[in-house]
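Trainee: What follows is a protein structure lacking sequence information:
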């Protein structure tokens, strides 16, 4: 029995020492990094040496491409904490020392603004950093999206953890202007102090620029332009133009804003062999408003008739781009002006006054030439409004004939021509006065009229005829014209027609009444005479 007891004791001691040796050889678990999450098998650890980050961008358009330039590199220190340093543009595999401001500020300044969600400070810093990063683009590691936008979403994969200057571009459609964007792709922590795949992205802000500028032309100075739009005005008349466009939104310091490009160019025809007649734009007629606020004092209007005739340029005055953008960025702008149509314009002539807008697509871009976008008034606006200011002249020919014989043309009729108001009544003052003469085939032609409604008022009638009691309403459309001239025939009644007498001669109610009264008086007189004789 003793032998058996000693044997069991030896076995127990051997097992004890074996277990002790295993425990002594197992690493400690003091670091939180080594405490894996419950779902560690499904969520692998982040390996700082593996570029497996992903950035997801929303609010994009079909055809958009995202390019990310790494300006900051994120790593782990010995205490399992993240830290970020600027990428050294002179050696992209190295980081700058802590506190470096090579991109316009310390990296921690941007991180603090992002952590505090201080939007205004973050946007301003993003513009500063983007401006500096733009100087180093050829030296920085860059990563581009390889897929296509689906439901407004696009991703960039295989990214090292860190900060990126992000550029969004579209070779097919550059009418969206995106703000400068700094994107953080940062490892994601769990509640066990364990770091996982770096992720980042955003829904970048943008300004929608129309594919074309909306431009209106009117023959009226007063009232909303979109209610008085015409596509023709008369020769030697004033045409009123209004251009509406969007101003891109750029947020940044005054220095950043002053570096933007923004201008409008108006081209109007002069006297040439190709363009008979002209439009003389009146420089002092310009009114420029942003959401109803006058901003003309911040802009310069240049019309160098000698060096560049027929071209007017509008842009922020020197040193005032920042002030202008702070008032107008992200808002529509309305430019109103007027011009006189030349006397040489013949009926049927079409003349166009195109206007274009040039602007920076992004605050900073890869290629300065590609970074500038121009749109004009010859495309198709999203709201389908008239965007091309056409001046197309038409004429009105007035013929005077007799009711009795329509083939008998009359001379000597004088007409005043009035435009119709929006309420259908005629304007107070006539457009012109014309007389039918034999020289013009017993007719009168009024050239250079715009399409629309007019009233002919006959102020003098040919001898032997009665003037019409009503004005003649005429509507000029492109239909029913002969060489852009509409013929209006007006018939007059000869003044010897019986049914045109002022008073009736026979059979009328007035004659019958007088006859009845006369007969009654005669009967009464006869009765009185008879009675008088009987009394005698």
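Mentor: Ah, there it is. Please read all numbers here as calculations on a predicted model, not as lab measurements.

Trainee: Every contact and neighbour count from this point should use C-alpha atoms.
Mentor: Noted.

Trainee: what residues are up against the nearest residue to residue 208 once chain neighbours are set aside?
Mentor: Among residues not flanking residue 208 along the chain, residue 176 sits closest, at 4.8 Å (C-alpha to C-alpha, 6 or more residues apart in numbering). Residues counted as contacts of residue 176 (C-alpha atoms under 8 Å, 6 or more residues apart in numbering) are 206, 207, 208, 209, 361.

Trainee: which element is the nearest residue to the second one once chain neighbours are set aside on?
Mentor: This points to residue 207. In space, residue 207 comes closest to residue 177 once its chain neighbours are excluded; the distance is 5.1 Å by C-alpha to C-alpha, 6+ apart. Taking DSSP states H and E as the definition, residue 177 sits inside strand 176-178.

Trainee: this is the other structure I want to compare:
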């Protein structure tokens, strides 16, 4: 039995305890505070609200919702649905469309572009994570518009519903929360070279004069039939070390269908531009669904400007509309393939083993076969040769991975060409770096300015056999013998003529 506390005090204590219990329930069972509205009738429907959750987003995406269908409870306890404005389509036709049907998608596109769409139902929300929530919404249907944060996707218009369901007894309704998983098309471009390294996106098996076959796959975005912006342009500009090769074949396909006729295509000296034709865009994006791939094939020939120490980075760019109703809302995605070529270095010296002398003017030819019958040629068809400088050093560049054969085809004046044939094998190792990028090394690699050059070492020349040094004793003896022989020959000729006379 409690003593010293009045009845009023006990009542207040009980209320405090009950209030604390309510708070505790709110903490441990928060869903109870967010329960869907029940017991809704025609009389109190003005206070009935629900929640709409939009999922399938990326962090930073911005979401707007528009009330397009009003749902009200009538005096006879039936439900009435009607458009919030005139959107130019029949509600009787609209109300029977399945939620994921093509007809519903087109209806959403039509409503979204209507001048009567009106203001947003609530202020715009920005996604934190993959979803946003709108609360305090009345019954009906809402058009959902998503503006991507990255610009690398194109979202489709979506329609979400907050619907009534009849409660037991049929005298009231429950307003259900709604949710919608929005759909988008990630817009990507993927450029590949035949034989490239998958980890580094690098190709190194092609030599100067050879053509690299390229394939670019582009994701086709989904643009509505009434879009006012369908920007879709692909550009590839070759680097200095590559020559654009339209002649090897250029094609634009979707699957096995040639769609090049839908594009304005410009071939330049250093690349191409392919842009969807304005009068063909609607039919193209209606025919080919979101997510299908556009495939472009073309080539680039390695030329003598190819860089040895740094890979040539060849980039392709897609410019596209990321908001189909705003002609100024475009974005770009890119991809690239790197091409690496290597150099060859050798040194020409004489046969003085104590102090080899560098020889200038030696000429070497590079062959692709061990019999040295097929010389390597550059992009213009000229034979690739190495000619040594005053330091005896000869270099050439533009080699891809593989085996080549180097033969001296012209010796310096006074020397005999070497009969040795140097076998040179370029083998590259590509290592991804922890901080990004990658490193390429080759076997027998030089240092300093000859990094990424195969160091073939020294090739020795032997002097040609010749007369002894002028003024020596041997020279005098030979001269005397020569004069004597010439005199004897003269006597013999004279006697022969006398006898004939």
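Mentor: Happy to help now that I have it. Every value quoted in this text rests on a predicted model; they were computed, and no experiment measured them.

Trainee: TM-score for these two?
Mentor: Between these two chains, after superposing, the TM-score reads 0.65 (TM-score structural alignment, normalised by the length of structure 2); 396 aligned residues with a C-alpha RMSD of 4.3 Å.

Trainee: re the thing from before, the strand holding residue 177 of structure 1 maps to which residues in structure 2?
Mentor: Aligned by TM-score structural alignment, strand 176-178 of structure 1 falls on residues 153-155 of structure 2.

Trainee: and the matching stretch, how far from the chain's centre?
Mentor: Distance, stretch centre to chain centre, for stretch 153-155 of structure 2: 18 Å (C-alpha atoms, centre = their mean, to the nearest Å).

Trainee: with structure 1 superposed, average distance for it?
Mentor: Superposed on structure 1, stretch 153-155 of structure 2 shows a mean distance to its aligned partners of 2.2 Å (mean C-alpha distance after the TM-score superposition for structure 1).

Trainee: all helices of the stretch 151-300 of structure 2, in order?
Mentor: In the stretch 151-300 of structure 2, the helices defined using DSSP state H, counting those that start in this stretch lie at 281-287.

Trainee: make that structure 1, sorry
Mentor: For structure 1, helices defined by DSSP state H occupy the ranges 2-25, 107-115, 119-134, 254-258, 321-328, 509-535.

Trainee: Looking at structure 2 now, which of the contacts of residue 176 of structure 1 still hold up?
Mentor: Counting by both residues aligned by TM-score structural alignment, their matches' C-alpha atoms under 8 Å, the contacts of residue 176 of structure 1 that remain in contact in structure 2 are 206, 207, 208, 209, 361.

Trainee: Pretty sure the third one sits against residue 175.
Mentor: Spelled out, it's residue 208 of structure 1. Yes: if you go by C-alpha atoms under 8 Å, residue 208 of structure 1 and residue 175 touch, sitting 6.3 Å apart.

Trainee: the more surrounded of the two?
Mentor: Using other C-alpha atoms under 10 Å, the more surrounded residue of residue 208 of structure 1 and residue 175 is residue 175, with 20 against 16.

Trainee: Quickly note the distance from the more buried one to residue 259 of structure 1.
Mentor: Note on residue 175 of structure 1: its distance to residue 259 of structure 1, by C-alpha to C-alpha, to the nearest Å, is 20 Å.

Trainee: If we go by neighbour counts, what in stretch 156-173 of structure 2 is buried?
Mentor: 156, 157, 158, 159, 160, 161, 162, 163, 164, 166, 172, 173 (16 or more other C-alpha atoms under 10 Å).

Trainee: Can you tell me how far the residue nearest to residue 208 of structure 1 is from residue 261 of structure 1?
Mentor: 15 Å.

Trainee: How about residue 168 of structure 1?
Mentor: 18 Å.

Trainee: These two: who's more crowded?
Mentor: residue 168 (22 against 17).

Trainee: Around the nearest residue to the more buried one once chain neighbours are set aside, count how many other residues there are.
Mentor: The shortest distance from residue 168 of structure 1 to any non-neighbouring residue, by C-alpha to C-alpha, 6+ apart, is to residue 66 (4.7 Å). Other residues within reach of residue 66 of structure 1, judged by other C-alpha under 10 Å, total 19.

Trainee: again with residue 266 of structure 2
Mentor: Neighbour tally, residue 266 of structure 2, other C-alpha under 10 Å: 11.

Trainee: before we move on, what about the one 10 residues further on?
Mentor: Other residues near residue 276 of structure 2 number 22, with proximity taken as other C-alpha under 10 Å.

Trainee: what about the strands in the stretch 51-200 of structure 1?
Mentor: Applying DSSP state E, counting those that start in this stretch to the stretch 51-200 of structure 1 gives strands spanning 53-57, 65-76, 82-88, 91-95, 142-144, 154-159, 162-169, 176-178, 181-189, 195-202.

Trainee: Deepest-packed of these, please.
Mentor: Neighbour counts (mean count of other C-alpha atoms under 10 Å) averaged over each of the strands of the stretch 51-200 of structure 1 peak at strand 162-169, with a mean of 24.

Trainee: next one: that strand to chain centre, how far?
Mentor: Distance, stretch centre to chain centre, for strand 162-169 of structure 1: 28 Å (C-alpha atoms, centre = their mean).

Trainee: Mind reading off the mean deviation between it and structure 2?
Mentor: Mean deviation for strand 162-169 of structure 1: 1.6 Å (mean C-alpha distance after the TM-score superposition for structure 1).

Trainee: Would you point out which residue is most central in structure 2?
Mentor: By C-alpha atoms, centre = their mean, the mean C-alpha position of structure 2 lies nearest to residue 335, the distance being 1.8 Å.

Trainee: For it, give me its contacts.
Mentor: Here residue 335 of structure 2 is in contact with 189, 190, 191, 315, 316, 317 (C-alpha under 8 Å, 6+ apart).

Trainee: Swap in 10 Å and give it another go.
Mentor: 188-192, 201, 216, 313-318 (C-alpha atoms under 10 Å, 6 or more residues apart in numbering).

Trainee: could I get those residues as JSON lines with distance to residue 92 of structure 2?
Mentor: As requested, those are exported to JSON lines (distance: C-alpha to C-alpha, whole Å):
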{"residue": "188", "distance to residue 92 of structure 2": "39"}
{"residue": "189", "distance to residue 92 of structure 2": "42"}
{"residue": "190", "distance to residue 92 of structure 2": "45"}
{"residue": "191", "distance to residue 92 of structure 2": "48"}
{"residue": "192", "distance to residue 92 of structure 2": "51"}
{"residue": "201", "distance to residue 92 of structure 2": "55"}
{"residue": "216", "distance to residue 92 of structure 2": "46"}
{"residue": "313", "distance to residue 92 of structure 2": "57"}
{"residue": "314", "distance to residue 92 of structure 2": "55"}
{"residue": "315", "distance to residue 92 of structure 2": "51"}
{"residue": "316", "distance to residue 92 of structure 2": "48"}
{"residue": "317", "distance to residue 92 of structure 2": "45"}
{"residue": "318", "distance to residue 92 of structure 2": "42"}
